[in-house]
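K.L.:
Dropping the sequence and predicted coords here.
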Amino acid sequence: MTDGFQVRVVAEGDVGVLHWSGYADQPTLDEAVSLAADDSLIGRGLRRVEASIPATDRAAQRALHKAGFRREGRRRRVVPDGSGGYTDALLYARLIEDQVYGMGAMTAIMDSVMPTHRVIGHVLVRDETGRVLFVEPTYKDHWELPGGVVEANESPRAGALREVREELGVEIALGAPLVADWMPPYLGWHDALEFIFDGGRLAAGAVEDFVPPPEEIRGYHWAEPDEIPSRVEDFSARRIAGILDGTGLGYTEAGSPVDPRPGPR
């Protein structure tokens, strides 16, 4: 079923912009978007076709996904919502070389659409007396355990090892993760999953052999357990305290153990 429905692709050079107007039911919209993209990329020789749609338009998103378009970004508050406000727009595009059919295509499309979560790998190292090793970053007020954000296609353990190598300038053998903690949104960041690995024990004097990257690390510190809450964020303090006293091992959320009872059904 359609009502004044039209689809067109406006080309500038070898890049086309897909537009449609009027109403069409979902099957008609799916077919029209797919045919317009195929005609533009294959028939007209364009290398790229893109479309900008309201973030609230689920039918348009489905049609673009089925036609092999991948989401590339979000423009905030640019589409009038009809009540005096604005909503976001989503930018989609399909390139001539993109795979459109098969599981590989679906994986690529979903990878552009599904949520992405940061993964963080930190390492807990203690000295002979039980003090915990921290780095003092140049770009924040609080101290951090050695480690950092894991890169794409890097395991949490490999990321922690790489970050330790970059921050300390030495290699440290890692044991099993002591805790996997879900971190809620914080300071404008989205949520994240943090792994804290057991870095064993080092002599206190080992810090003399560390090589700090001057643009990132101001210094190194051994902290007594009771000093830690004044030096780190509260959720980090909870995580570390749970590791040291054994009450927060395994899986936690924002540094706190999770109620093991089943949730509501």
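P.N.:
In hand now; what should we look at? Residues are numbered from 1 along each chain as shown.
K.L.:
Please count neighbours and contacts with C-alpha atoms only from this point.
P.N.:
Noted.
K.L.:
In contact with Pro185: list those residues for me.
P.N.:
Neighbour list for Pro185: 191-192 [criterion: CA atoms under 8 Å, 6 or more residues apart in numbering].
K.L.:
hold the first one in mind and look at this next one:
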Amino acid sequence: MTSVDITIGPDRTARLRWDGAPDRAMIATAAAQALDQADRVEAEVADTDVPARRALHQAGFRSEGVRRRALPGPGGAMLDARIYARLADDEVAGPLAFSQVMNTVLPRTRLIAHVLFRRTDPAGGPMQYLFCQTVFKTDWELPGGVVEPGESPRTGAVREVAEELGLAVEVGEVLAVDWLPPYLGWDDALELIFDGGELSAEQCAAMVLQPSEIAAVHWTSAEQAYPMLRAGAARRLKLITERPGATHYLEDGDPPG
């Protein structure tokens, strides 16, 4: 028979442990008992234990993260542990509680906002585009970066350009929406490419590079940039520059299908 054990520490944090497969009612009852004396109640379950995780969700527990290879599993394998917690003042019923719980357990995808700036080649050659050479990798990037939680993509693009290049700019329409598959240890992400328009000679001269991230900037034609870009980014740049006047939906730089 499944039972839930409650341990309350000096930090007023209660910890739940059990054998077997507890249901929502058992976990909710144990949590209510624990929170009579504690400010916080938490539980740790194998990331693969879907029934226990579902019961914790239904009992109002929020997911707070993962400890990698922290729990022993079958055959001596070590399993990732999912940490769940509920606070004494958390909502546990109704639409708000449901949303707050699900907001911690549903997938989240990184959102990236980059900006494509252009200028007329002073030597009369093809249109040039601005690329950043970062301090942490060899391939070039467009100016921009990861959008902060609660920040709009457009605001994030403007902020990143100000941080990286010291320029206050407005950005135009979205040129491309590109889904990026997992890469170099990153999970998948969604990248928006905004039109930065043409920078003036005065703006180009006024750039102040962020030394912790940007080693140098380069103005080159699209064709000259292709070898310096990640393959998907090169395909995306080619499509944007050869088929202007549209917003392209892409997957790793290619139209789907």
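P.N.:
Right, received. Where do you want to start? Owing to the predicted nature of the structure, the values given are computational and were not obtained by experimental measurement.
K.L.:
start and end residues in structure 2 for stretch 86-98 of structure 1, please.
P.N.:
When structure 2 is aligned by TM-score structural alignment, the counterpart of stretch 86-98 of structure 1 is residues 78-90.
K.L.:
For that stretch, give me every contacting residue.
P.N.:
31, 35, 38-48, 56, 60-73, 97.
K.L.:
Can you say which of these are buried?
P.N.:
Neighbour counting by 16 or more other CA atoms under 10 Å classes 31, 35, 38-47, 56, 60-63, 66, 71, 97 among the contacts of stretch 78-90 of structure 2 as buried.
K.L.:
Filter those down to the ones in strands?
P.N.:
In this view, those that belong to strands under DSSP state E are 40-46, 62-63, 66, 71.
K.L.:
nearest to Met26 of structure 2, of those?
P.N.:
Using CA to CA, Ala43 comes nearest to Met26 of structure 2 of these, at 13.1 Å.
K.L.:
show me what contacts the aligned partner of the closest one in structure 1?
P.N.:
Matched to structure 1 by TM-score structural alignment, Ala43 of structure 2 sits across from Ala51. By CA under 8 Å, 6+ apart, Ala51 of structure 1 lies in contact with 17-19, 91-93.
K.L.:
Tell me the counterpart of Pro212 of structure 1 in structure 2.
P.N.:
Using TM-score structural alignment, Pro212 of structure 1 pairs with Leu209 in structure 2.
K.L.:
Without its sequence neighbours, what residue ends up closest to that match?
P.N.:
Leu165 (4.7 Å; CA to CA, 6 or more residues apart in numbering).
K.L.:
One more: Gly73 of structure 1?
P.N.:
Leu91 (5.2 Å).
K.L.:
what's the answer for Leu202 of structure 1, then?
P.N.:
Asp127 (5.0 Å).
K.L.:
pretty sure Leu124 of structure 1 is in contact with Gly130, am I right?
P.N.:
No. Taking contacts as CA atoms under 8 Å, Leu124 of structure 1 lies outside contact range of Gly130: 10.9 Å.
K.L.:
neighbour count winner among these two?
P.N.:
Leu124 (22 against 15; other CA atoms under 10 Å).
K.L.:
how close does the more buried one get to Gly242 of structure 1?
P.N.:
According to CA to CA, to the nearest Å, Leu124 of structure 1 stands 12 Å off from Gly242 of structure 1.
K.L.:
still on that earlier bit, what about the residue nearest to Leu209 of structure 2, how many residues nearby?
P.N.:
22.
K.L.:
Against Leu130 of structure 2, how distant is it?
P.N.:
Leu165 of structure 2 is 11 Å from Leu130 of structure 2, by CA to CA.
K.L.:
Skipping its backbone neighbours, what lies nearest the one residue sitting closest to the centre of structure 2 in space?
P.N.:
Geometric centre of structure 2, nearest residue: Arg110, 2.4 Å, by CA atoms, centre = their mean. Once flanking residues are discounted, Arg110 of structure 2 sits nearest to Ala189: 4.8 Å by CA to CA, 6+ apart.
K.L.:
Nice, that's everything, thank you.
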